[in-house]
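Chemist: mind looking at a prediction? Sequence and model below.
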Amino acid sequence: MPRTALLTAVMGVSMLQLFLIGALAPYLVADGSVSRGLLGLTTTAGFLVAAVLSPAAGTLVDRIGPRRAIVALGALAAVALMLIGVAPGPAALLAAVALGGLPQAMANPATNKVIIAAFEPVARATATGWKQSGVQLGALAAGLPLAGLAAWAGWRAAVWAAAGTALAVALWAWRILPADPARRPVAPVAGGGRVGRWAAYCLFLGCGVASVNTYLTLFAAQRLSLAPVIAGWLVAMLGIAGIAGRVGWSRRAGTLERPDALLWLLAACAGGAALVLAACAVAGPPWGTALVWPAAAGIGAFAAAGNAVAMVAVVRHAQQATAGRDSARVSAGFFAGFALGPPLFAVAVEASGYGAGWAVVSAEFLTAMTIMVVRREKVRA
């Protein structure tokens, strides 16, 4: 369905810069554009902006409508990527990445409103899973064609190609989405404890996912002695597994009365996959080189799916008038985790090595699991 494909592409370009910087990390570090420690701050810059602006972005989307919001999102993503491509140094790079936080904040509110308005209830969970898999499609694009383009023509050329893709998505949205209704005052949103729990879950989930996205390629190149291009394929592995996980688990969640019942299981499995990454760091080549691939697949299949299932829960319970703000509250937690996770990972690595960094990631996933397990026990009681 064209609208599903469009929403998938929108989610992909909204976070493409994250995966692209991760996949291009060896080139960025090698030419002095960014240090290993500063690499984590690039993720923090974008997602701190996204976390802070998410509540306002949700209100804006509810006010102006999803079509206008998605077109603006694609244009902003293109501008941010263009600025990354011409950044002369670390300060300019951080500023450009921070600008990229704006489309990230708008993505889930806008796409969720389209799903609630344009899809029958029976089809919404599957549509949500596919559009959330667009984030992993961005990882696949960063790890395969764009990383390959960087090896051939330089990392800046790869970033410019990504900017062109974002602009094309904006034009696509303008052509196929129906016109937004007349602007109207936004309805008040009722407080919801379950939305707060999903946001807390996504906070810790985001910490771990962002660390993996940002540092996996660099870890494979530095500790496991993989060539930069092959190490970039790990990001593609994350993308492939993430697409399958998000679509499959979202479909399963759509059959449940409470989609969030799956969240604790997904976080637990992701925690186990992160422990395998820690074992890879301890073992080094050749065993670590062999095990890093299934570990990356596990992170993609389970951790990435957790956010998608949380969005299925939002779409199930949200009203059309307030869907943007409900989505934004959950997204704010996820983005805050993306801002906090990589710097914490960098501190752990500098202090005790990559094994400690992946152990921290596992603890973050298991904390997310605990948030949902404790709630399940309260419900049963």
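Modeler: Perfect, I can see it now. Numbers count the residues shown, from 1 in each chain.

Chemist: use CA for all of it now, contacts and neighbours both
Modeler: Fine.

Chemist: which residues are in contact with stretch 184-204?
Modeler: 59, 62-63, 306-307, 310, 314, 321-322, 325-326, 329-338, 364-365, 367-369, 371-372 (C-alpha atoms under 8 Å, 6 or more residues apart in numbering).

Chemist: give the buried residues for that stretch.
Modeler: 195, 197, 198, 199, 200, 201, 202, 203, 204 (16 or more other C-alpha atoms under 10 Å).

Chemist: what's the end-to-end length of stretch 300-308?
Modeler: This stretch, stretch 300-308, spans 12 Å end to end (C-alpha to C-alpha, to the nearest Å).

Chemist: quick one: the helices in the stretch 1-150 of the chain, in order.
Modeler: 2-14, 16-23, 25-30, 36-64, 66-86, 90-99, 101-118, 121-141, 147-153 (DSSP state H, counting those that start in this stretch).

Chemist: which one of the ones you listed is the most hemmed in?
Modeler: Among the helices of the stretch 1-150 of the chain, ranked by average contacts under mean count of other C-alpha atoms under 10 Å, first place goes to helix 16-23 (a mean of 28).

Chemist: what sits up against that one?
Modeler: Looking at what lies outside helix 16-23 - C-alpha under 8 Å, 6+ apart - the contacts are 43, 81, 97, 100, 135, 138-139, 142-143, 146-147, 159, 162, 213-218, 231-232, 235.

Chemist: in addition, the following structure is provided for comparison:
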Amino acid sequence: MTPPASPSVRPAPAGEPRAPGTALLLVLLAAMGVGPLFNYGVSMSSTVVIDRLGVTSGQLGTVLTVVFASAAMTSVGLGRAADRLSSRVQMSIIFGGSAAALTVGAVASTLGALYAAAVLAGVTQAISNPTTNRIIRTAVPADRRIGWIGVKQSGVQVSQLVAGLFFPAAALALGWTAASLAAAGLAAVLWAAAVAAAPPLPGSSGARAAARDAAARGGVDRAGSTRAPLPPTVWFFAAIAFLTGLGMQATNTYLPLFAVESLGLSLVAGGAAAAASGVIGVFSRIWWGRRMSAGHRPTTLLAGIAVGALAGVGVFLAADLAHVPALLWAGAAVHGLTVLGANVVINAGLMDAVPAEHLGRATGVNAMGMYAGFACGPLVMGLLRDATGDFRLGFAAVGAGYALALVAVLLLRRHTDRAAAGSTG
């Protein structure tokens, strides 16, 4: 992919955002990837963490449930905050919170202590999409925004790649504490870089000015938040994010353990499969973003993603039922190619559907749906694994979620077609 051009020495015309450089794009990518380092660290080090804490596979899955329940419960409030706080404050929440979560997790000796780290990790991830979407909407020219969304969303998969290559080997060789503290140090270094590169977006004073303008139009309550309801499209996207997120995170969380318990592979091999999925996901998210830039409808792309994700579930089940470990890699590839790209399409669709002053709130609602799905996925997969002794019923539940996501996409398409017909009629 051709990197975005560096800012020109010629000042931008009045009223247009100054052309951003590659440094900002890398900061946004890191902002999306640093929060999930805790999640992936726990997942990729699963057998080490299970032995350290003396818990079951299902109980380990509840750690990820706590992460995403925390994110879901704080997403709407933090989405509103993203419309008010300066970018540097928001970057400090993201990177500083991630470093804190990894540090607390490193010294945790009980499941309850790991839950505390999970709560911190959830808060940092809840604000990452609203923050990065707001920066892109404000600082990036319109013709480059979708491409930037594709790149910054791939930060999650970059995190998956790094964690898949680092955590299994480091946890086995050095222990969970050393591995997690090393990741915390990386988050702290990235924090300093992010604060230095963050654009000077309006802080609370800018938000108050926007609130006064909106109040003059009769649309703000005493707290300064808009009363105007979000369009139905936002809620459709949130439902799709929930259903795809459920399957995505269930698979991400348990893929290494599935490789060990069901296919007889090593934890390092399972982590490598997850890392391979992350590598493919990086390019997949950029590719899905380019499809959006080329003018394809979000519903068309999301329907293809849902169908492909169902095929990936079929590959994982075939690997288990036929005991063909090689199919693990094919399933990981399909997973990376399909469902890992859903958030790019959803976020790009939101940016088109919602005015700039409501984007943080709309992204927060969408993030609430996504993180609720992320919370339910590992919980459902873990409970079904403990109840049945394998992952087959869990993957069947993931497939059901993808099928429902396809139904939601088709309903959204019908809604947008009717809205378009009504506006022209």
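Modeler: Good, I have the coordinates. Just so it is clear, the model here is predicted, and its values are computed rather than measured.

Chemist: got a TM-score for the pair?
Modeler: In this superposition the chains share a TM-score of 0.95, using TM-score structural alignment, normalised by the length of the first structure; 378 aligned residues with a C-alpha RMSD of 1.6 Å.

Chemist: for residue 377 of the first structure, find the nearest of the helices of the stretch 1-150 of the first structure.
Modeler: helix 121-141 (25.7 Å; C-alpha to C-alpha).

Chemist: residues in the second structure aligned with the closest one?
Modeler: Counterpart in the second structure of helix 121-141 of the first structure, with TM-score structural alignment as the criterion, is residues 142-162.

Chemist: same thing with stretch 162-173 of the first structure?
Modeler: Matched against the second structure by TM-score structural alignment, stretch 162-173 of the first structure falls on residues 183-194.

Chemist: can you give me how far that stretch is from the chain middle?
Modeler: Mean C-alpha position of stretch 183-194 of the second structure versus that of the full chain (C-alpha atoms, centre = their mean, to the nearest Å) differs by 19 Å.

Chemist: kindly report the same for stretch 171-186 of the first structure.
Modeler: In this view, stretch 171-186 of the first structure has its centroid 25 Å away from the chain centroid, taken as C-alpha atoms, centre = their mean.

Chemist: can you count the residues close to residue 161 of the first structure?
Modeler: The burial count assigned to residue 161 of the first structure is 16, neighbours taken as other C-alpha atoms under 10 Å.

Chemist: which residues sit in contact with it?
Modeler: residue 146.

Chemist: and the aligned residue in the first structure for residue 235 of the second structure, how far is that from residue 277 of the first structure?
Modeler: In the first structure, the residue paired with residue 235 of the second structure is residue 196, using TM-score structural alignment. In this structure, residue 196 of the first structure and residue 277 of the first structure are separated by 30 Å, where distance is defined by C-alpha to C-alpha.

Chemist: equivalent analysis for residue 35 of the first structure, please.
Modeler: The gap separating residue 35 of the first structure from residue 277 of the first structure is 22 Å, by C-alpha to C-alpha.

Chemist: more neighbours, the two?
Modeler: Between residue 35 of the first structure and residue 277, counted using other C-alpha under 10 Å, the more crowded position is residue 277 (30 against 16).

Chemist: need the contact list for the aligned residue in the second structure for the more buried one.
Modeler: Counting by TM-score structural alignment, residue 277 of the first structure lines up with residue 316 in the second structure. Remark: with contacts taken as C-alpha under 8 Å, 6+ apart, residue 316 of the second structure is in contact with 327, 328, 331, 395.

Chemist: which residues in the stretch 201-350 of the first structure form helices?
Modeler: Taking DSSP H, counting those that start in this stretch as the criterion, the stretch 201-350 of the first structure contains helices spanning 228-254, 263-283, 287-298, 304-317, 323-352.

Chemist: reformat those helices as TSV; add distance to residue 380 of the first structure.
Modeler: Output for these, formatted as TSV (distance: least, C-alpha to C-alpha, whole Å):
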stretch	distance to residue 380 of the first structure
helix 228-254	20
helix 263-283	15
helix 287-298	30
helix 304-317	19
helix 323-352	24
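
Chemist: nearest to residue 113 of the first structure among the ones you listed would be which one?
Modeler: Using C-alpha to C-alpha and comparing the helices of the stretch 201-350 of the first structure, the one that lies nearest residue 113 of the first structure is helix 323-352, at 6.0 Å.

Chemist: ok now that closest one, how far from the chain's centre?
Modeler: Between the centre of helix 323-352 of the first structure and the centre of its host chain there is 10 Å, according to C-alpha atoms, centre = their mean.

Chemist: kindly report the same for stretch 161-168 of the second structure.
Modeler: Chain-centre distance of stretch 161-168 of the second structure: 17 Å, with C-alpha atoms, centre = their mean.

Chemist: distance from that stretch to the first structure after superposition?
Modeler: Overlaying the first structure shows stretch 161-168 of the second structure at a mean distance of 1.2 Å from the equivalent residues (mean C-alpha distance after the TM-score superposition for the first structure).

Chemist: show me what residue 290 of the first structure lines up with in the second structure.
Modeler: The pairwise alignment with the second structure assigns residue 290 of the first structure to residue 326, based on TM-score structural alignment.

Chemist: with adjacent residues omitted, what lies nearest to its match?
Modeler: On the basis of C-alpha to C-alpha, 6 or more residues apart in numbering, the spatially nearest residue to residue 326 of the second structure that is not a chain neighbour turns out to be residue 319, at 7.5 Å.
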